[in-house]
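Novice: would you be able to build a 3D model of this:
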Amino acid sequence: MAVDPVAAWAGLLRTHAAVVPKLERALVPTGLPLTWYDVLLVTNAAPDRRLRMSELGRQAVVSRERVSRVVTELESAGLVERQPNPDDKRSSFAAITPEGRRRLRQAAPVYLEAVREHYLAHLTDSEVKVLARALGKVVVAEEA
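Specialist: Take a look at the predicted model:
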């Protein structure tokens, strides 16, 4: 059987298109859009639960262009606060607030269940390992 490299790319795009809207719908009752959840998750996992805006733009799944707008929305909702960077007056940090952490913890089981139901349930453990390893290689190479 011949390998069709375009099929792997198309499969990735179609999977994203099929699964992401279902994750977004699952999160609706939590009041956290998927973009908010992503930024809160990345910020919460950072040292001191804060990241420079430029680093948040690199780590979040949200596009770098949108991350500033998402942080502004989260700030208005009281879930994130911008903090000046004392070492570099031109940059600032996005820091998750206690309310942001509470809302993230509240939404996490909903998000994880949706990922399990709409993605992981269709794969074996060995397929998950292969995908994680293969896609991780692409991320490392392209983010370098």
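Novice: C-alpha only now, for contacts and for neighbours.
Specialist: OK.
Novice: tell me the spacing between the residue positioned nearest the centre of the chain and Asn85.
Specialist: For the chain, the residue nearest the mean C-alpha position is Asp38 (3.3 Å; CA atoms, centre = their mean). When distance is defined by CA to CA, to the nearest Å, Asp38 is 23 Å away from Asn85.
Novice: who are the packing partners of the longest helix seen in the chain?
Specialist: Using DSSP state H to define each element, the chain has its longest helix at helix 5-27. Contact here means 3 or more CA pairs under 8 Å, 6 or more residues apart in numbering; DSSP states H and E; on that basis helix 5-27 packs against helix 34-45, helix 98-118.
Novice: how about this one, so we can line them up?
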Amino acid sequence: MTQTRWLDETEAAAWRAFLFTAHLLERRIEEQLKTEAGLTHPQYEILVRLSDEPDRRLRMTQLAREVVVTKSALTYQITQLEKAGLVERATCPSDDRGVLAVLTDDGMRCLERTAPGHVDVVREFLIDQLTPDELRTMTQALLKAQAVLRD
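Specialist: This next block holds a predicted model:
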């Protein structure tokens, strides 16, 4: 049996700072999105991912991977977005079993209205608080952790 390597003071401080900051930022983002568009953060991320696609559509399995949610959680979010008229489902032309999530024109307009406020929150509470060097370091560190987590 391996011995647990407990966090030292520096490591624990880094972990707590990351965790607390992530929670606080997530809360601010949720407040902004709920107030401006009645969206949750996962719903907003779905709209963003779909808007990034040339035809504003993506297979549900790929979309779940990109927004880092389970297929059932994505299905729930897509159902909510469908009810709001922001997304619709379509059959994949190359595979009858595949389902596509498609961003509607109303969904695109909602995203265009909501994105400036979202960027303002991210910029005010994170991006503008860091120097360019700190941003590069943060990006490198988080991408390193992300690569391990995605394996």
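Novice: wait, which of the helices and strands packed on helix 5-27 of structure 1 is closest to Leu12 of structure 1?
Specialist: The closest of the helices and strands packed on helix 5-27 of structure 1 to Leu12 of structure 1 is helix 98-118. By CA to CA, the value is 14.1 Å.
Novice: what angle separates the longest helix of structure 1 from helix 98-118?
Specialist: Orientation check (axes from the mean of the first three to the mean of the last three CA atoms, to 10 degrees): helix 5-27 of structure 1 against helix 98-118 gives 130 degrees.
Novice: what range in structure 2 matches stretch 70-77 of structure 1?
Specialist: Using TM-score structural alignment, stretch 70-77 of structure 1 corresponds to residues 77-84 of structure 2.
Novice: give me the buried positions along that stretch.
Specialist: For stretch 77-84 of structure 2, a neighbour-count test (16 or more other CA atoms under 10 Å) marks Gln77, Ile78, Thr79, Leu81, Glu82 as buried.
Novice: what comes into contact with that stretch?
Specialist: With contact meaning CA atoms under 8 Å, 6 or more residues apart in numbering, stretch 77-84 of structure 2 is reached by Pro42, Gln43, Val87, Glu88, Arg89, Ala101.
Novice: show me the contacts for the fourth one.
Specialist: Taking CA under 8 Å, 6+ apart as the criterion, Glu88 of structure 2 is in contact with Ile78, Leu81, Glu82, Ala101, Val102, Leu103, Thr104.
Novice: also the fifth one?
Specialist: Shown here is Arg89 of structure 2, whose contacts under the criterion CA under 8 Å, 6+ apart are Glu82, Val99, Leu100, Ala101, Val102.
Novice: go through those residues and flag which are in strands.
Specialist: If you go by DSSP state E, these have Val99, Leu100, Ala101, Val102 in strands.
Novice: just give me the match in structure 2 for Lys89 of structure 1.
Specialist: Matched to structure 2 by TM-score structural alignment, Lys89 of structure 1 sits across from Asp96.
Novice: thinking again about what came up before, from the buried residues of stretch 77-84 of structure 2, which land in helices?
Specialist: The members of the buried residues of stretch 77-84 of structure 2 that map onto helices under DSSP H are Gln77, Ile78, Thr79, Leu81, Glu82.
Novice: burial of Thr15 of structure 1, as a residue count?
Specialist: 13 (other CA atoms under 10 Å).
Novice: repeat for His118 of structure 2
Specialist: His118 of structure 2 has 21 nearby residues by other CA under 10 Å.
Novice: again with Val80 of structure 1
Specialist: With other CA under 10 Å as criterion, Val80 of structure 1 counts 28.
Novice: what sits closest to it if chain neighbours are left out?
Specialist: Closest residue to Val80 of structure 1 apart from its sequence neighbours, by CA to CA, 6 or more residues apart in numbering: Ile96 at 4.3 Å.
Novice: what's the spacing between that neighbour and Ala60 of structure 1?
Specialist: For Ile96 of structure 1 relative to Ala60 of structure 1 (CA to CA), the value is 14 Å.
Novice: and Val42 of structure 1, by the same measure?
Specialist: Val42 of structure 1 is 6 Å from Ala60 of structure 1, where distance means CA to CA.
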